[in-house]
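**Student:** generate coordinates for the sequence data below:
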Amino acid sequence: MPSDVSPTESSESRPQVEVEVGPVAHGGHCVARLDGRVVFVRHALPGERARVQITEGEQDAPFWRGDAVEILEPSPDRVASVWPEAGPGGVGGGELAHVALPAQRRWKAGVVAEQLQRLAHLDLQVEVEGLPGDDERDGLGYRTRIDLVADAEGRAGMHKHRSHDVVALDTMPLATPEVLALAERERVFTRRWRPGTRLELVAPAGGTPPVLLVDDAVWRAGHLDKRPNARRSVVENVSLRGVEHTFKVAADGFWQVHRAAPLVLGEAVLDAVGDVQGGRVVDLYSGAGLFSLPLAHAVGDGGHVVAIEGDPRAVKDARRNAHGAPQVELHHGPVERVLARGEHAARGGADVVVLDPPRTGAGRAVVERVAALGPRSVVYVACDPAALARDVAYLAEHGYTLSTLRAFDLFPHTHHVEALAVLTR
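**Tutor:** From the prediction side, this is the model:
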């Protein structure tokens, strides 16, 4: 995974320190204190005593970052890592692989609750729900999509945490068996690629044919497929309340990576919007139409779904997917700008607004546009607890109160968590 920050020195030139590990914090680490300085510690658990290799931070910096490289007093929630390559000095994307699955969910619940308390001044008990099949698989084998990059020797791997360095891998335990079968068939982990080559492996949960992209080009049977009509999309089937929805999605476009996420989130959104038969629903950041299509069925022939999406590839997919749903009105452009223009069926108001923004959240400007539509409820799907809490606070300024909150463990063995908030006024 690409990094946004790289250490200025190698960790070998930095000290090791012994600390008592404190509470979890947003971002996949715990907080420890050493001589008045905060140390953000990865690969640890609250209450542990650990020897920590400092990885970032100057001597006089107010905080350091570090990896727990030796556990002196382990937590009862510690288990043998299910992905050792994601441990200290290893790849990013598996920072909780040493934590028992129930404890991972408590970890994430604590983060969601803390962000809501700190940013929205709400005191809530949060429970993070596991997805079907995850307990039986110990949280492994759920990703229908993985991204890899070739190291300097051409071996497929992933970036180290907060680094551009690549760690070569032999497998990826979070990937579904179908993704790993594709990797084996195309010798992804054994072939030597050109250094820096980007590889995207996609295998839909419904069993439709997978796709491997190599530097954005289709790869098939050991070679680049240079045909102009080479298939670079996949089909995802999602059955919600007895209705089968079919989505054709660009292989390199956005789709929920957990094999069960489209079903679980789709059902949760339908539960949250309630009875909208004949009503007007606005679906913001609508992507390829994961929520737009079931919402179209929910509003019926007499209703309207206004879907707004900024990514042109996703809009192209959504137009194709919603072809048989005339009540879906699709707009391409930045959400705030499209709402401001008012050239849509909800310009006179909406019954419900559903939004699933990127990790940065919606922000104040979009929240103001949402409130101006006067919906009875806002259904907010969030992949970042801090952004959610901030936007909940913004909505509160317009009279909206958080009435329901659900959280889902869509990304086992990582610190990421998905939440669905319903706000009403």
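**Student:** from now on I want contacts and neighbour counts done on CA atoms only, so please keep to that.
**Tutor:** Noted.
**Student:** buried ones in the biggest helix by length in the chain?
**Tutor:** What stands out as the longest helix in the chain, according to DSSP state H, is helix 101-120. For helix 101-120, burial by neighbour count (16 or more other CA atoms under 10 Å) applies to 101, 104-105, 107-116, 119-120.
**Student:** and it, what does it pack onto?
**Tutor:** The contact analysis (3 or more CA pairs under 8 Å, 6 or more residues apart in numbering; DSSP states H and E) places helix 101-120 against strand 16-25, strand 128-129, helix 385-396.
**Student:** need the winner for burial among the ones you listed.
**Tutor:** With neighbours taken as mean count of other CA atoms under 10 Å, the helices and strands packed on helix 101-120 reach their highest mean count in helix 385-396, at a mean of 22.
**Student:** so that one versus helix 101-120, what angle?
**Tutor:** 40 degrees (axes from the mean of the first three to the mean of the last three CA atoms, to 10 degrees).
**Student:** who are the packing partners of helix 385-396?
**Tutor:** helix 101-120, helix 364-372.
**Student:** quick check: residue 237 vs residue 267, distance?
**Tutor:** Computed as CA to CA, to the nearest Å, the residue 237 to residue 267 distance reads 14 Å.
**Student:** which parts of the stretch 301-425 of the chain are helices?
**Tutor:** Assigned by DSSP state H, counting those that start in this stretch, the helices in the stretch 301-425 of the chain fall at 312-321, 335-341, 364-372, 385-396.
**Student:** then the stretch 101-250 of the chain?
**Tutor:** 101-120, 177-185.
**Student:** and the last one, which residues are buried?
**Tutor:** Right, helix 177-185. Buried-residue list, helix 177-185, by 16+ other CA under 10 Å: 177-180, 182-183.
**Student:** closest to residue 297 out of the residues you listed?
**Tutor:** residue 178 (30.8 Å; CA to CA).
**Student:** was I right to think residue 65 contacts residue 37?
**Tutor:** No - using CA atoms under 8 Å, residue 65 is not in contact with residue 37, being 10.7 Å away.
**Student:** would you do the same for the sequence below? I want to compare the two.
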Amino acid sequence: MEAVVSDTLPTPTPIVIRDGHVLLPDGTSRIIDVVVRDGRIAVVGEDATVVGDEEIIDARDQLVLPGLVDTHRHMWLGSLSAGSSDVTLFSYARQVNEGHGDLFTPEDVYAGVLWGAVQAINAGVTTVADWAHNLGSEADIDANVRALYDSGIRARLYFGGKASSSGDHSRYEAQARHLHATHAPHRVGGRIALGLAVRGPSMATAAENDVEFGLARDLGLPISLHAGMAGLPGAVDQLGSQDLLGPDVNYVHANEFTEQEWKQVAESGGTVSATPTVDMTMGLGALPAVGPALDHGVPVGLGADTVAYGPSDLFTEMRLTLAAERSRANAEPISRGEMPGALRHSHLDMLDLATRGGARVLGFADQIGEIAVGRQADLITLDLSAPHLDSFDNPVLAAFLSAGARDVDTVIVAGRILKRRGTLADSLLRKAHLEVRRSRARIRERSL
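**Tutor:** Modelled structure (predicted):
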């Protein structure tokens, strides 16, 4: 499978999103127009002038939101959707990562990532952090990048790979340098950025931490690691003792960080990715890390983590996060037999986590995450006409409370329409569906 060589897509057609309820950066919504030109937001306002070359999207009875940003998802698992449940982390790893992942060829990587991207796009996720830890060869790497590119999604690809998990540092370094040399962002139109997924202290020795962090910093790539999970304490303390903390480090999960660790993350400028469904149902921690991160001023975003175990949309994650964080905050007065006098966090806070918060975590804060002139045109619209999305006077709240993938009417990434009138682009859907069906048949056959 050939590597990506360049982004040769033509300039996207100008778009006018007309008369939608637009969520603005200040948290209010108004019925206005959004004009997209050259892949960026050109106008946000009333009665936008139409030149005549634009595609008009009638957004009456629709809510216009920034595209959702998923800060932690293993995209290759798209082909193994709903493949596991009711097991803890290490049983899951044996069942899915080893039981199925070890059977993947480059063609299967391509199919899994492409189908995973289709799942995300269909649910209104326009940007993903792809934590790619099932790549065994340079051909696997190329297939992963090609699938992200072909899907049209925006991504930061954190490369870990099987060489990292096996401790084969010479192969890991060679593959990381291949990724960096072959798939630098300018080669894929800036839509796919790179990073390194490292094992971190929970899975690696101090010497191995030095090697992996040193490689990432030599290449100038941000770092992401799983940390702070139940039963695997002390990751931040260990990195701090090795002088490896920094603003380029993203901590996934972070459920069981101590107060000292939270202070170290905050002082070093690190970020956190919370994955509420997996965190709570798999037993990685009692509650998501969102509340403590916000309390310490640490940028935090949400992720679906693995669609083999949980849902593929961020609407579910936002609602679960709000319930969990209010439960955390309400625990003390309830323990005294009292009703809470006030509630912490709001639906707008959760929407911020899934948009601007995610953009900050992934280093895209100046590009995406809000509907403002000059930003990349990563936008979604939700159809508000269904009974479950009806509201008295607050369409944003109605969407937060009840929306799901089925309500996503339009998805635009970098000014290109990937889903319209509730249906994914036919060529993308057919290609991805065909690839994943073939891949699943191959994996089942090999597992016999």
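**Student:** TM value for the aligned chains?
**Tutor:** Once superposed, chain against chain, the TM-score is 0.27 (TM-score structural alignment, normalised by the length of the first structure); 200 aligned residues with a CA RMSD of 7.4 Å.
**Student:** ends of stretch 402-409 of the second structure, how far apart?
**Tutor:** For stretch 402-409 of the second structure, the separation between the terminal residues is 15 Å (CA to CA).
**Student:** mind listing the helices for the stretch 201-350 of the second structure?
**Tutor:** 206-219, 235-241, 259-268, 276-281, 290-295, 314-335, 347-352.
**Student:** format those helices as TSV; extra columns: mean neighbour count and distance to residue 417 of the second structure.
**Tutor:** Shown next, in TSV, are these (neighbours: other CA atoms under 10 Å; distance: least, CA to CA, whole Å):
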stretch	mean neighbour count	distance to residue 417 of the second structure
helix 206-219	16	33
helix 235-241	19	41
helix 259-268	18	38
helix 276-281	22	29
helix 290-295	19	32
helix 314-335	18	20
helix 347-352	20	22
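**Student:** of all these, which lies closest to residue 182 of the second structure?
**Tutor:** helix 206-219 (12.9 Å).
**Student:** packing partners for the closest one?
**Tutor:** helix 169-182.
**Student:** following the helix it packs on, which helix or strand comes up?
**Tutor:** Per DSSP states H and E, helix 169-182 of the second structure leads on to strand 192-197 as the next helix or strand towards the C-terminus.
**Student:** re earlier: compare residue 65 and residue 37 of the first structure (neighbour count), which wins?
**Tutor:** Remark: of residue 65 of the first structure and residue 37, residue 65 carries more neighbours, 19 against 13, as counted by other CA atoms under 10 Å.
**Student:** now do that one against residue 115 of the first structure, distance only.
**Tutor:** Taken as CA to CA, the span from residue 65 of the first structure to residue 115 of the first structure is 21 Å.
**Student:** make TSV out of the helices of the stretch 101-250 of the first structure and add distance to residue 305 of the first structure.
**Tutor:** Converted to TSV, the helices of the stretch 101-250 of the first structure look like this (distance: least, CA to CA, whole Å):
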stretch	distance to residue 305 of the first structure
helix 101-120	30
helix 177-185	34
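**Student:** so for residue 157 of the first structure, which of those helices sits nearest?
**Tutor:** Of the helices of the stretch 101-250 of the first structure, nearest to residue 157 of the first structure by CA to CA is helix 177-185, at 12.1 Å.
**Student:** helices or strands next to that closest one in the packing?
**Tutor:** Taking 3+ CA pairs under 8 Å, 6+ apart as the contact cut, helix 177-185 of the first structure packs with strand 198-202.
**Student:** so residue 68 of the second structure sits against residue 121, correct?
**Tutor:** No - using CA under 8 Å, residue 68 of the second structure is not in contact with residue 121, being 9.2 Å away.
**Student:** thinking again about what came up before, in JSON lines, list the helices of the stretch 301-425 of the first structure along with distance to residue 273 of the first structure.
**Tutor:** Formatted as JSON lines, these follow (distance: least, CA to CA, whole Å):
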{"stretch": "helix 312-321", "distance to residue 273 of the first structure": "21"}
{"stretch": "helix 335-341", "distance to residue 273 of the first structure": "20"}
{"stretch": "helix 364-372", "distance to residue 273 of the first structure": "15"}
{"stretch": "helix 385-396", "distance to residue 273 of the first structure": "17"}
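**Student:** to residue 407 of the first structure, which of the ones you listed lies closest?
**Tutor:** Among the helices of the stretch 301-425 of the first structure, helix 385-396 sits nearest to residue 407 of the first structure (CA to CA), with 9.8 Å.
**Student:** which helix or strand contains residue 91 of the second structure?
**Tutor:** According to DSSP H and E, residue 91 of the second structure maps onto helix 89-92.
**Student:** can you name the element that comes right after that helix?
**Tutor:** Using DSSP H and E, the helix or strand that follows helix 89-92 of the second structure in sequence is helix 106-122.
**Student:** next, the angle from that following helix to helix 314-335.
**Tutor:** Computed with the same axes, to 10 degrees, the direction of helix 106-122 of the second structure lies at 70 degrees from that of helix 314-335.
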